[in-house]
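> got a predicted model here, sequence first, then my questions.
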Amino acid sequence: MSAQPTLPSLDASFRSNCQRVSEAVQSVITGKPEAITNALVVLLAQGHLLVEDVPGVGKTMLAKSLARSVDCTVHRIQFTPDLLPSDVTGVSVYSPQTHEFTFHPGPIFANIVIADEINRANAKTQSALLECMEEQQVTVDSITHPLQRPFMVVATQNPVDSEGTFALPEAQRDRFMGRISMGYPARDAEVSMLTSHHSHQPLESLVPVLRQVDLQMMIEQVNLVTVTERLGAYVVDLGRATRQHPQVSLGASPRALLQWVRASKSYAAINGRDHVLPEDVRAVAPMVLSHRLILTRRALADGVDVENVVQEIISGTPIS
């Protein structure tokens, strides 16, 4: 049997680009290497990222620093209760001179869109992102407008029990490839932040370290990472286990399994492999599943943690 060719995604240039982006974001976000790695995994897997945590722990700063580290178009949308769908997608305006309607694109037309505090908008406005995130296009007045490639939504949100928030619908949560929580930094990292960041804003000095064309090439090369049929069956078994777990009322969808495989490919490439291992699948599982699994009322009443359920499913599902 002939050996598999080495993918260009695994050369020194690919690894160097990943390292440069990570270091650029780490210059702004202190003490959160795992969150930064997960954000990079989602970016290279052509997914969307949901950053959920309490206010003030760096959610928006992570999104802005990731966007600024790449030389591409970036737009930010501040979600509020009075935001309209047309404020996101754009609107057609009638011109008395030409007697025609002209489409004015909204802020969704960018390579990286920062949806800040997404769950402060109502469900109608949130639904404006559904077509954008799934099909990378916008339909206004029966006319479809394609979005730029690559395209990524980085959304931040506060916990749903915070004042003035609306829970994201299951259909929208399922469109996010991954969800991460920032958490409070370690003591040493917090001391370092106070020492170095009190007199200047590190985001202001952050310059792009990756060109858009390089990012697109890396995304295309990640797609070449190999996934065997056996590993695909393993992901399916894990997905079916989430649907059959007694403490889960809504398990992983087929879309979730597809995104799980894409995230695993990205994680494998970042770690220098041209093929996906079971370890890669397990490594990205909490990020891919934690926001998708809906626990039963009994489990919620008992205080069951969804991430513990994910780990239980992983440990209890062998690879055949």
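Nice, I can see it. Just so it is clear, the model here is predicted, and its values are computed rather than measured.
> when you work out contacts or count neighbours from here on, use the C-alpha atoms and nothing else.
OK.
> for residue 100, grab the count of nearby residues.
Using other Cα atoms under 10 Å, residue 100 has 11 neighbouring residues.
> check residue 301 too.
That count, for residue 301 with other Cα under 10 Å as the rule, works out to 9.
> equivalent analysis for residue 70, please.
22.
> for the stretch 1-150 of the chain, just list every one of the helices.
When assigned using DSSP state H, counting those that start in this stretch, the helices of the stretch 1-150 of the chain occupy the ranges 12-26, 33-44, 59-68, 85-89, 123-126, 128-135.
> elements contacting the helix or strand hosting residue 268?
Per DSSP states H and E: residue 268 is located in helix 254-270. Counting contacts by 3 or more Cα pairs under 8 Å, 6 or more residues apart in numbering; DSSP states H and E, helix 254-270 packs against helix 33-44, helix 212-222, helix 229-244, helix 278-289.
> apply 6 Å and report the result again.
For helix 254-270, not one helix or strand is in contact under the criterion 3 or more Cα pairs under 6 Å, 6 or more residues apart in numbering; DSSP states H and E.
> for it, buried residues please.
256-257, 259-270 (16 or more other Cα atoms under 10 Å).
> any chance of those in TSV, with distance to residue 21 too?
Listed next are the buried residues of helix 254-270 as TSV, based on distance: Cα to Cα, whole Å:
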residue	distance to residue 21
256	26
257	27
259	22
260	23
261	23
262	20
263	18
264	19
265	18
266	15
267	15
268	17
269	15
270	12
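> neighbours of the residue nearest to residue 77 when sequence neighbours are not counted, how many?
Closest residue to residue 77 apart from its sequence neighbours, by Cα to Cα, 6 or more residues apart in numbering: residue 115 at 5.0 Å. Neighbours of residue 115 under the rule other Cα under 10 Å: 24.
> structure B:
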Amino acid sequence: MIRVGIIGARGVGAIHAAVLAALPEVEVTTIAGTTPASAAAAARRLGVPRWTADLTELVSKVDAVHVCSPNDQHFEAVRLALAAGKHVLCEKPLTLTPDQADVLAATALQHGGITAVAYNYRYSVLVPRLRRLVSDGRLGEVHTIRASYLQAWGLEGRQSWRSDPARTGRSRVLSDIGVHLLDLVEFVGDTHFEALNTTFTGLSRTDPRCDDVAMATARSGDGIGLSFVASQISAGHANSLTISVDGRSASAEWSLTDAEVVTVSAAVPGLRTDVHAPASVAGEFWRAEPSPDSARRALFTDFYSAVATGTRPSRLPTFADGARHVRIVAAASEALTSRPQGGNDDSALSA
């Protein structure tokens, strides 16, 4: 039985605990919280036998560590776990700064255990099929990828650690959901981007510090163009993620809100629906609707398969992936002036 400790008992940490409870040969044995009282309450709520506010104690009692604390606490928690020789799965973003991320990525290369960043959307049920359409040449030469990730919670005016750039990162929207979108685009396109040309906007149209929305373009080293939007103030969108891939022969699209369908569209020579555009035929790849958290469960299954066998699946996100995304976000965030620090510490040790 693989013993697992979770650092960060609320928010996404509780989701990790629930998903891990369904995996065979894995047991969450210890929870770490901000204080002994908060850790004990979380452990009772999640049915975990041990709790602590001491990260060193947690690390000493487990085989693998899930880091689910606020972004500014990732670096020290991961570094501690790696130094103790533990397997580590860290929530995104890997760290706040490129220097920290590079240290962890370099350490992971020398580390005997398994490390990964929790980019779960690449494990969504039909995303591998979309990737194969690209890699098998079914779309022809890919020239453009368009993607969007839309949420609405920024309209609610809630304050938490995510409101504080010292804790969440210079750009909240990129650190929170932009990195997920960037990872998904790179995974599907089997490509890497090194920089984003980014414009930020938000509820305050005149405040240059406002980053509720990030609109970006980029070009990969192999010439693929990227256009994406990440927004946390899009009314009516609880968690809407869409990616479209355009090739010379066909285009394909997948959306998290219709996760069991990939739609492929291709021009039909000689047929027109009107005088302005060629007709297109759409083919849909379909399978049973995925269960909630199926992508996260698939990610965890890959991670613990690697822990058990020592063989790392190629799909598992690496610390090098996480570090590259931290560098991209840091550079893009230079477009923002310094923001005043604020927010309440009501979600400490939760992500």
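Received it, and whenever you're ready, just let me know what you need. These numbers were taken from a predicted model, which means no experiment stands behind them.
> what's the TM between chain one and chain two?
TM-score for the superposed chains, counting by TM-score structural alignment, normalised by the length of the first structure: 0.27, backed by 153 aligned residues with a Cα RMSD of 6.7 Å.
> could you identify which of the helices of the stretch 1-150 of the first structure is most buried?
helix 59-68 (a mean of 23; mean count of other Cα atoms under 10 Å).
> if you count contacts, what does that one end up packed against?
Helix 59-68 of the first structure sits against no helix or strand, with contacts defined as 3+ Cα pairs under 6 Å, 6+ apart.
> what about 8 Å?
Using 3+ Cα pairs under 8 Å, 6+ apart as the contact test, the elements touching helix 59-68 of the first structure are helix 12-26, strand 112-116, strand 152-157.
> ok, now how distant is residue 194 of the first structure from residue 35 of the first structure?
Distance, residue 194 of the first structure to residue 35 of the first structure, using Cα to Cα, to the nearest Å: 20 Å.
> quick one: the strands in the second structure?
With DSSP state E applied, the second structure shows strands at 2-7, 26-32, 50-52, 64-67, 87-90, 115-117, 142-150, 197-201, 213-219, 225-231, 240-247, 251-255, 261-272, 278-286, listed in chain order.
> adding distance to residue 104 of the second structure and mean neighbour count, write the ones you listed out as a markdown table.
Compiled in a markdown table, the strands of the second structure are given as follows (distance: least, Cα to Cα, whole Å; neighbours: other Cα atoms under 10 Å):
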| stretch | distance to residue 104 of the second structure | mean neighbour count |
| --- | --- | --- |
| strand 2-7 | 17 | 24 |
| strand 26-32 | 21 | 24 |
| strand 50-52 | 24 | 21 |
| strand 64-67 | 13 | 28 |
| strand 87-90 | 11 | 25 |
| strand 115-117 | 10 | 25 |
| strand 142-150 | 27 | 21 |
| strand 197-201 | 26 | 18 |
| strand 213-219 | 26 | 21 |
| strand 225-231 | 26 | 22 |
| strand 240-247 | 29 | 21 |
| strand 251-255 | 32 | 22 |
| strand 261-272 | 36 | 16 |
| strand 278-286 | 39 | 14 |
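> among those, which is nearest residue 172 of the second structure?
strand 213-219 (9.3 Å; Cα to Cα).
> now that closest one against strand 225-231, angle please.
Orientation of strand 213-219 of the second structure against strand 225-231 (axes from the mean of the first three to the mean of the last three Cα atoms, to 10 degrees) gives an angle of 170 degrees.
> report the angle between strand 213-219 of the second structure and strand 197-201.
170 degrees.
> so which residues of the second structure form helices?
Using DSSP state H, the helices assigned to the second structure run over residues 12-20, 36-46, 55-60, 74-83, 98-110, 127-135, 165-168, 172-173, 179-189, 294-309, 319-332.
> dump those helices into CSV; add mean neighbour count and distance to residue 2 of the second structure as well.
What follows is those, written out as CSV (neighbours: other Cα atoms under 10 Å; distance: least, Cα to Cα, whole Å):
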stretch, mean neighbour count, distance to residue 2 of the second structure
helix 12-20, 19, 11
helix 36-46, 18, 18
helix 55-60, 18, 13
helix 74-83, 19, 15
helix 98-110, 18, 20
helix 127-135, 19, 28
helix 165-168, 20, 31
helix 172-173, 24, 34
helix 179-189, 22, 28
helix 294-309, 18, 8
helix 319-332, 23, 22
